[in-house]
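Engineer: All I have is the shape, not the residue letters:
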């Protein structure tokens, strides 16, 4: 029996992984205790997505309502399947740098200690398995803000002659900058994943994500930029821009493209703790102002937008992922969805789930 373990299995990337691998015939074991509801309230709950997975896949999907901070409970799950486990996709996290400042102990316990628990369970029970970790571009802290940025009418851009003109690569320093507490806990986890790969020669990989998006995300103000924006546009809820004149730029990648990258690595894994930036790259990025304008266009309604000069500490002014390293190692992979297609799909997929104001 071939087994895939997915943490955060009812979240955006986790549930896409369940869909994909259960669809391929794998036994998928999901670990998710709906902490997103604890972080963000009922609006952030992923219970509806867990129910969808359980009803869709039956015995192909086995759900465990377990906290990744509980090492004994994690080990019990790994003990059941042992070396039948071929792949671990670790997406469970506290995902908001705003929320992390409210409870740094919980944030670090989930992001750093929880990742260590998953790695050690892998070492003890299935050391030949592939271990995929969803890291974040926040591991670079505010280093991207020191790049030579040019202010345009609707966005910031990097100077055309700069080495990062096609996106930020993995050589950007993670040191001597402000990360936010969330960025620090995720960087700790990122380094642990690398170290288990290097020290034990495991097949581990960190994918440092840009904005990961898709139609089934439970987007909230503190996490899930594109999904939350589209929800506000569809329901006529007010939306707030935080700083940088709304010209801050993010690259956005569809969850299907993320899972395609995961599976490409899994199909031909590399040992030694690989690290890849993974986002929409130069073909799928957008500023806040541009995203609002497009949201209004595709929903045919004017949004209620307010602006505050307060920006989030450690936040990026301009971040576009450089994809050259991953594409060099895996030339068969490429971006299939751009940000506008993602936004349109969110609208189409959520007509029933979100009440569209007239």
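Structural biologist: Nice, thanks for sending it over. This structure is a prediction, so every number in the text was calculated from the model and none was measured.
Engineer: CA only for contacts and neighbour counts going forward, please
Structural biologist: Noted.
Engineer: measure residue 286 to residue 253 for me?
Structural biologist: Residue 286 sits 11 Å away from residue 253, going by C-alpha to C-alpha, to the nearest Å.
Engineer: need the next SSE after whichever helix or strand residue 264 is part of, C-terminal direction.
Structural biologist: Using DSSP states H and E, residue 264 falls within helix 255-267. Next along the chain after helix 255-267, taking DSSP H and E as the criterion, comes strand 274-278.
Engineer: name the helices or strands packed onto the helix or strand following that next one?
Structural biologist: As assigned by DSSP H and E, the chain's next helix or strand after strand 274-278 is strand 285-287. Secondary-structure packing of strand 285-287 (3 or more C-alpha pairs under 8 Å, 6 or more residues apart in numbering; DSSP states H and E): strand 249-254.
Engineer: got the angle for the strand it packs on vs strand 274-278?
Structural biologist: 100 degrees (axes from the mean of the first three to the mean of the last three C-alpha atoms, to 10 degrees).
Engineer: Who are the packing partners of strand 249-254?
Structural biologist: Helices and strands touching strand 249-254, by 3+ C-alpha pairs under 8 Å, 6+ apart, are strand 211-213, strand 285-287, strand 318-319, helix 339-349.
Engineer: any chance of those in TSV, with distance to residue 108 and mean neighbour count too?
Structural biologist: Shown next, in TSV, are the helices and strands packed on strand 249-254 (distance: least, C-alpha to C-alpha, whole Å; neighbours: other C-alpha atoms under 10 Å):
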stretch	distance to residue 108	mean neighbour count
strand 211-213	21	25
strand 285-287	30	24
strand 318-319	24	26
helix 339-349	31	17
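Engineer: Put this next to the previous one:
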């Protein structure tokens, strides 16, 4: 019995020190202040432990004071110990993109300098391939207009930070909350990603780092420069600059034809005519999107009021807002801008490749137009 207890104690000690268990893998990621990065990853299912530390520099066994001075070449980072049968490396990277600013190579939010630079440190060829593919996905489909500048670098050495830095958010909750809420990180994430707590990180696989379905891959998003050429000035201002078109003076506010409404940028399906109704507002209004995950909801506090903005999932186009004053069966009013939409008549849906959505037009109850 004494021997069993000794082995158990040793096992707990090894695991808590950041060593790998039998089937675990490790990811090393830098996204600014390691307190914040550690907390974010420890919420994920499949992650056993996250260790804060330093990597990417030349100084052996550096102290926090040395690293924070910016003289060691190290950056604050974390090592994530995870079960690849529960969450993939690609899933971890999707979380990573959603907690930091991948367009800023000189620090993160209020923390400036190379000691806070973002970086992905890969441990093997697979991690390198997945990281590069995920970064490419983010550049093409992510919510950022600027270039993604996070380096993908081979891992060399990781030095565990001082004990008071480990699980800082648990040990010092008040100080941690004060820091995070004033750092600008939360505001940045909300502005670019909206509510992300519902994202299923387990749907991202190493073979498909962006979680794109075969249908999603059909919908391409042109570069910003090309969009200015392809869209009308009003379409560009609405979809890319979050503006609102005038009511009663737009293409679809009184359209009664059967068909679907797709994103004018990407062509991804958004709404069905079967869910369209006359709201009296002068904008096309719907009781629901064509599929539950067709749109993304974000908090919008512009104009001194709190609203829920609606954006397309793939192109990230600004579409409009949703309000709780609509008719049954949902009680919602998805108030959209015609300039963000293209209407595909039922008669040409098959020809245009929208066969899978015909039932969403013909199989639902008659619209309230």
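Structural biologist: Noted; the coordinates are in hand. Model, not experiment: these values are computed from the prediction.
Engineer: Kindly provide the TM-score of these chains.
Structural biologist: After superposition, the two chains reach a TM-score (TM-score structural alignment, normalised by the length of the first structure) of 0.29; 173 aligned residues with a C-alpha RMSD of 6.7 Å.
Engineer: circling back to that earlier point, counting contacts, what elements does the helix holding residue 264 of the first structure pack onto?
Structural biologist: On a contact count with 3+ C-alpha pairs under 8 Å, 6+ apart, helix 255-267 of the first structure meets helix 12-23, strand 211-213.
Engineer: Tabulate the helices and strands packed on strand 249-254 of the first structure in JSON lines, adding columns for distance to residue 17 of the first structure.
Structural biologist: Formatted as JSON lines, these follow (distance: least, C-alpha to C-alpha, whole Å):
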{"stretch": "strand 211-213", "distance to residue 17 of the first structure": "13"}
{"stretch": "strand 285-287", "distance to residue 17 of the first structure": "23"}
{"stretch": "strand 318-319", "distance to residue 17 of the first structure": "25"}
{"stretch": "helix 339-349", "distance to residue 17 of the first structure": "18"}
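Engineer: Among those, which comes closest to residue 51 of the first structure?
Structural biologist: Nearest to residue 51 of the first structure among those is helix 339-349 (17.3 Å), distances taken as C-alpha to C-alpha.
Engineer: what packs against that closest one?
Structural biologist: helix 225-235, strand 249-254, helix 288-299.
Engineer: which helices and strands sit right next to the helix or strand hosting residue 94 of the second structure?
Structural biologist: Secondary structure assignment for residue 94 of the second structure, by DSSP H and E: helix 89-97. Using 3+ C-alpha pairs under 8 Å, 6+ apart, the elements in contact with helix 89-97 of the second structure are helix 125-141.
Engineer: make it 10 Å
Structural biologist: Secondary-structure packing of helix 89-97 of the second structure (3 or more C-alpha pairs under 10 Å, 6 or more residues apart in numbering; DSSP states H and E): strand 25-30, helix 34-42, strand 75-82, helix 125-141.
Engineer: Out of these, indicate the one that is most buried.
Structural biologist: strand 75-82 (a mean of 28; mean count of other C-alpha atoms under 10 Å).
Engineer: now the angle from it to strand 25-30?
Structural biologist: Strand 75-82 of the second structure runs at 160 degrees relative to strand 25-30, counting by the same axes, to 10 degrees.
Engineer: what's the angle from strand 75-82 of the second structure to helix 34-42?
Structural biologist: Going by the same axes, to 10 degrees, strand 75-82 of the second structure makes 20 degrees with helix 34-42.
Engineer: helices or strands up against strand 75-82 of the second structure?
Structural biologist: Counting by 3+ C-alpha pairs under 10 Å, 6+ apart, strand 75-82 of the second structure packs on strand 25-30, helix 34-42, strand 47-55, helix 64-68, helix 89-97, strand 119-122, strand 158-160.
Engineer: if we go to 8 Å?
Structural biologist: strand 25-30, helix 34-42, strand 47-55.
Engineer: longest helix of the first structure?
Structural biologist: Ranked by number of residues, the top helix in the first structure under DSSP state H is helix 180-199.
Engineer: Against residue 185 of the first structure, how distant is residue 106 of the first structure?
Structural biologist: 10 Å.
Engineer: Give the residue from those two that has the larger number of neighbours.
Structural biologist: A direct count of neighbours by other C-alpha atoms under 10 Å for residue 106 of the first structure and residue 185 places residue 185 higher, at 26 against 15.
Engineer: Assumed residue 28 of the first structure was part of a strand.
Structural biologist: Yes - counting by DSSP: H, G, I helix; E, B strand; the rest coil, one finds residue 28 of the first structure located in a strand.
Engineer: was I right about it contacting residue 64?
Structural biologist: No - using C-alpha atoms under 8 Å, residue 28 of the first structure is not in contact with residue 64; the gap is 10.9 Å.
Engineer: Counting neighbours, go ahead and name the busier of the two.
Structural biologist: A count of neighbours by other C-alpha under 10 Å puts residue 28 above the other of residue 28 of the first structure and residue 64, at 28 against 16.
Engineer: dump the residue contacts of the more buried one.
Structural biologist: 3, 4, 5, 6, 18, 21, 22, 60, 61, 62 (C-alpha atoms under 8 Å, 6 or more residues apart in numbering).
Engineer: Contacts only, for the third one.
Structural biologist: By C-alpha under 8 Å, 6+ apart, the contact set of residue 5 of the first structure is 28, 29, 30, 31, 85, 87, 88, 89.
Engineer: Buried ones among these?
Structural biologist: Among the contacts of residue 5 of the first structure, those classed as buried by 16 or more other C-alpha atoms under 10 Å are 28, 29, 30, 31, 85, 87, 88, 89.
Engineer: Relative to residue 61 of the first structure, how far out is residue 50 of the first structure?
Structural biologist: In terms of C-alpha to C-alpha, residue 50 of the first structure sits 10 Å off from residue 61 of the first structure.
Engineer: Also residue 105 of the first structure?
Structural biologist: Distance, residue 105 of the first structure to residue 61 of the first structure, by C-alpha to C-alpha: 32 Å.
Engineer: between these two, who's got more neighbours?
Structural biologist: The residue with more neighbours, out of residue 105 of the first structure and residue 61, is residue 61; 21 against 12, by other C-alpha under 10 Å.
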